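**Student:** what follows is a predicted structure for the sequence shown.
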Amino acid sequence: MSFNRDIKIDPNRVSTRSGGRRGAFIGGGSVLTVVALMLVSQLTGIDLTGLLGAQQDTTQVSTSSTIDTSVCTDGVSANEYTQCRMIATAESLDAVWGAQLPAQAGQAYRQPQFVLWDGSSVSSACGNASSAVGPFYCSGDESVYLDMSFFTDMERTLGAQDTPLAEEYIVAHEFGHHVQHLTGSMAAADRSGAGATSDSVRLELQADCYAGVWVSHAATTPDPDTGQPFLVTPTSAEIQTAINAAESVGDDHIQQRSSGPVDSDSWTHGSSQQRVRWFTTGMEQGTVSACDTFAVSPDRL
């Protein structure tokens, strides 16, 4: 998916951090760490609870971030550089949800913080997270965190193509969790359980649907500075790469790639089929109401 060349983007929309060398999580499992492990959105679907017993490495190497956002000023840079594409995607998501959330749900939208990071770990209000966690949303500081190495890992370990729209789908999914935080569905969900029809899965599928809602409106929502739509209308081939990304982060797909049995009782994010269906629902219908995964019966999820 290409951004219109004439749009203007603000490099200050994101913050950048470089994670130092430290233990992935605090040894012994503090309450904050448990909350982070259990509740943080993990597009990778990896179970990290085994890290709770790991010893903490308190050694930290402080380095400057290698992520250069100074070149990110317009649609040309967004089409050329991944970090600029992240900024443009965030600004497009802000514009879409800034218009659609009040209009459709009567809920005011406020922008989440967006942190791009490189290194071994990052600190958030939900605890310290290693790069193994993948992109996540923390409601404690209303921030989306994205490790810039994730897209390479996504292609290598999950088998998804690293294409612009696939990357943008992942960001849109995490912003979908912020929308859930704003509307209250995140707080209302019981995220202590697992399984194909659990609230954890319903929450993730709703975020997929919200990502689809963004795609539905992205090519017609203008950049407030120039009046130009943020995005060129995606081609069917580009949409397919986003669908492939949704398939790749399905719990069953991840279990199969790890050579383990497919166990739906352990799912926390949903199957490939479920994730594609709800992303497509949001994209085709473009409405918040179409994304009420908590209202559908188990056989329709």
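**Tutor:** Thanks, I have it.
**Student:** please count neighbours and contacts with C-alpha atoms only from this point.
**Tutor:** Will do.
**Student:** next, the buried residues of the lengthiest helix in the chain.
**Tutor:** Using DSSP state H to define each element, the chain has its longest helix at helix 82-105. Of all the residues in helix 82-105, those buried under the rule 16 or more other CA atoms under 10 Å are 82-98, 100-101.
**Student:** now tell me what touches it from outside.
**Tutor:** Taking contacts as CA atoms under 8 Å, 6 or more residues apart in numbering, the residues outside helix 82-105 that touch it are 3, 9-11, 13-14, 67-69, 71-73, 75, 77-79, 107-111, 114, 116, 148, 164, 168, 171-172, 175, 214, 217-218, 221-223, 230, 287-289.
**Student:** before we go on, here's another structure to hold up against the first:
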Amino acid sequence: MKYRDNAQLDASQMGSARGGGRGRGGKVALGGGAGLVVLILALLFGLNPDDLLGASGPQAESDQAPASQASTYEQCKTGADIARDRDCRFVAYTNSIQSYWAQAYVGYRKIQVIPFTGQVSTACGTATSAVGPFYCPGDTTVYLDTAFFDQLTSQLGAQGGDAAEAYVFAHEFGHHIQNLTGVMGKVQSQGAGQTGPKSGGVRLELQADCYAGVWLKHAANDPQSPIAEVTRDDLRRAVDAAAAVGDDRIQKRMQGQVRPESWTHGSAEQRQKWLMQGFNSGDPNTCDTFASGAL
């Protein structure tokens, strides 16, 4: 993934873990980077990931986006800073994704990404690094476990790279779009125990994958975007990451057998398919994983 050196970065979209806990409750939306411990427990024992997180209360959106806070990303001013400080790439991903959705979704309001290590307090409850990156609808915030990308390559076998990381970011923002459209609330209101290849939970995750693909298609189109080019290799790495976090791939790696009835995020094939659906179409309207016959 190539960056525009002269593109301006907005570090105010990155918050501090001290900002967690605002809002009025909700369930954690496990995303493309659902943490290893939580996801493996769910897959091995048929548990609902939300039940492992201590999240409770009705799903709700905060009245306003979290206030900007001082963060470790204040030094990230332009795309050129990414070469000097690799952490600035997180700002670039966030800025590009939100810039796209601001013009693609009427009424979109920019939110924050809050990096954390160990554990973090959110409106969806206290989450540990076992959760990995996730979106909390209660405070409309994406929480970034900064150690996850090492797990993605070392434990899940993904090739990694910036495009793979950006896919995970974009997936979490896909959950934010689902929160805005009301789709997330409808699925979560159906309660726990939604597992299986065609379950509501899996459809939710695959739609977020599709939204990630849509953004990837448009990431370099805006001349103001910090993303200058998405290459064929970038797309290959993003698709590879989507496959690596497929339920069947994780089950096979961790327990040596596949149990589709316990899937919570979709198979490697499903995740690749819907990521490519979004990329090939470039249109979020083609991401209706809830349509009859979609799965």
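**Tutor:** All right, it came through fine. Not measured: the values here are computed from a predicted model.
**Student:** got a TM-score for the two of them?
**Tutor:** The TM-score (TM-score structural alignment, normalised by the length of structure 2) is 0.82; 261 aligned residues with a CA RMSD of 2.4 Å.
**Student:** which stretches of the stretch 1-150 of structure 1 form strands?
**Tutor:** 15-19, 113-119, 121-124, 127-130, 136-138, 143-147 (DSSP state E, counting those that start in this stretch).
**Student:** of these, flag the one that's most buried.
**Tutor:** Mean neighbour count, computed with mean count of other CA atoms under 10 Å, is highest for strand 136-138 among those, reaching a mean of 26.
**Student:** how close does that one sit to structure 2?
**Tutor:** Using mean CA distance after the TM-score superposition for structure 1, strand 136-138 of structure 1 ends up 0.3 Å from its aligned counterpart in structure 2, as a mean over the superposed pairs.
**Student:** surely V230 of structure 2 is in contact with M1?
**Tutor:** Yes - assessed by CA atoms under 8 Å, V230 of structure 2 is found in contact with M1 at 5.4 Å.
**Student:** list residues touching both of these two?
**Tutor:** Shared contacts of V230 of structure 2 and M1, defined by CA under 8 Å, 6+ apart, are found at A163.
**Student:** so G125 of structure 2 is in contact with D51, correct?
**Tutor:** No - under the criterion of CA under 8 Å, G125 of structure 2 is not in contact with D51, lying 11.1 Å apart.
**Student:** structure 1: helices as residue ranges?
**Tutor:** 31-39, 75-80, 82-105, 150-158, 164-183, 185-188, 199-218, 236-248, 251-257, 272-285.
**Student:** most tightly packed of those?
**Tutor:** helix 199-218 comes out most buried of those by mean count of other CA under 10 Å, with a mean of 27.
**Student:** what's the angle from that helix to helix 31-39?
**Tutor:** Going by axes from the mean of the first three to the mean of the last three CA atoms, to 10 degrees, helix 199-218 of structure 1 is angled at 70 degrees with respect to helix 31-39.
**Student:** helix 199-218 of structure 1 aligns to what range in structure 2?
**Tutor:** With TM-score structural alignment applied, helix 199-218 of structure 1 matches the range 200-219 in structure 2.
**Student:** can you check stretch 144-152 of structure 1 too?
**Tutor:** Residues 142-150 of structure 2 are where stretch 144-152 of structure 1 lands, counting by TM-score structural alignment.
**Student:** quick one: end-to-end distance for that stretch.
**Tutor:** Using CA to CA, to the nearest Å, the end-to-end distance of stretch 142-150 of structure 2 comes out at 19 Å.
**Student:** about what we covered before: can you list the helices of structure 1 in JSON lines and add distance to E142 of structure 1?
**Tutor:** JSON lines is the format used below for these (distance: least, CA to CA, whole Å):
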{"stretch": "helix 31-39", "distance to E142 of structure 1": "14"}
{"stretch": "helix 75-80", "distance to E142 of structure 1": "24"}
{"stretch": "helix 82-105", "distance to E142 of structure 1": "14"}
{"stretch": "helix 150-158", "distance to E142 of structure 1": "21"}
{"stretch": "helix 164-183", "distance to E142 of structure 1": "7"}
{"stretch": "helix 185-188", "distance to E142 of structure 1": "12"}
{"stretch": "helix 199-218", "distance to E142 of structure 1": "15"}
{"stretch": "helix 236-248", "distance to E142 of structure 1": "24"}
{"stretch": "helix 251-257", "distance to E142 of structure 1": "26"}
{"stretch": "helix 272-285", "distance to E142 of structure 1": "23"}
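**Student:** G45 of structure 1: which of these is closest?
**Tutor:** helix 251-257 (6.4 Å; CA to CA).
**Student:** which neighbouring elements make contact with that closest one?
**Tutor:** Packed against helix 251-257 of structure 1 by the contact rule (3 or more CA pairs under 8 Å, 6 or more residues apart in numbering; DSSP states H and E) you find helix 272-285.
**Student:** T235 of structure 1 matches what in structure 2?
**Tutor:** With TM-score structural alignment as the criterion, T235 of structure 1 lines up with T231 in structure 2.
**Student:** cool, thanks, talk later.
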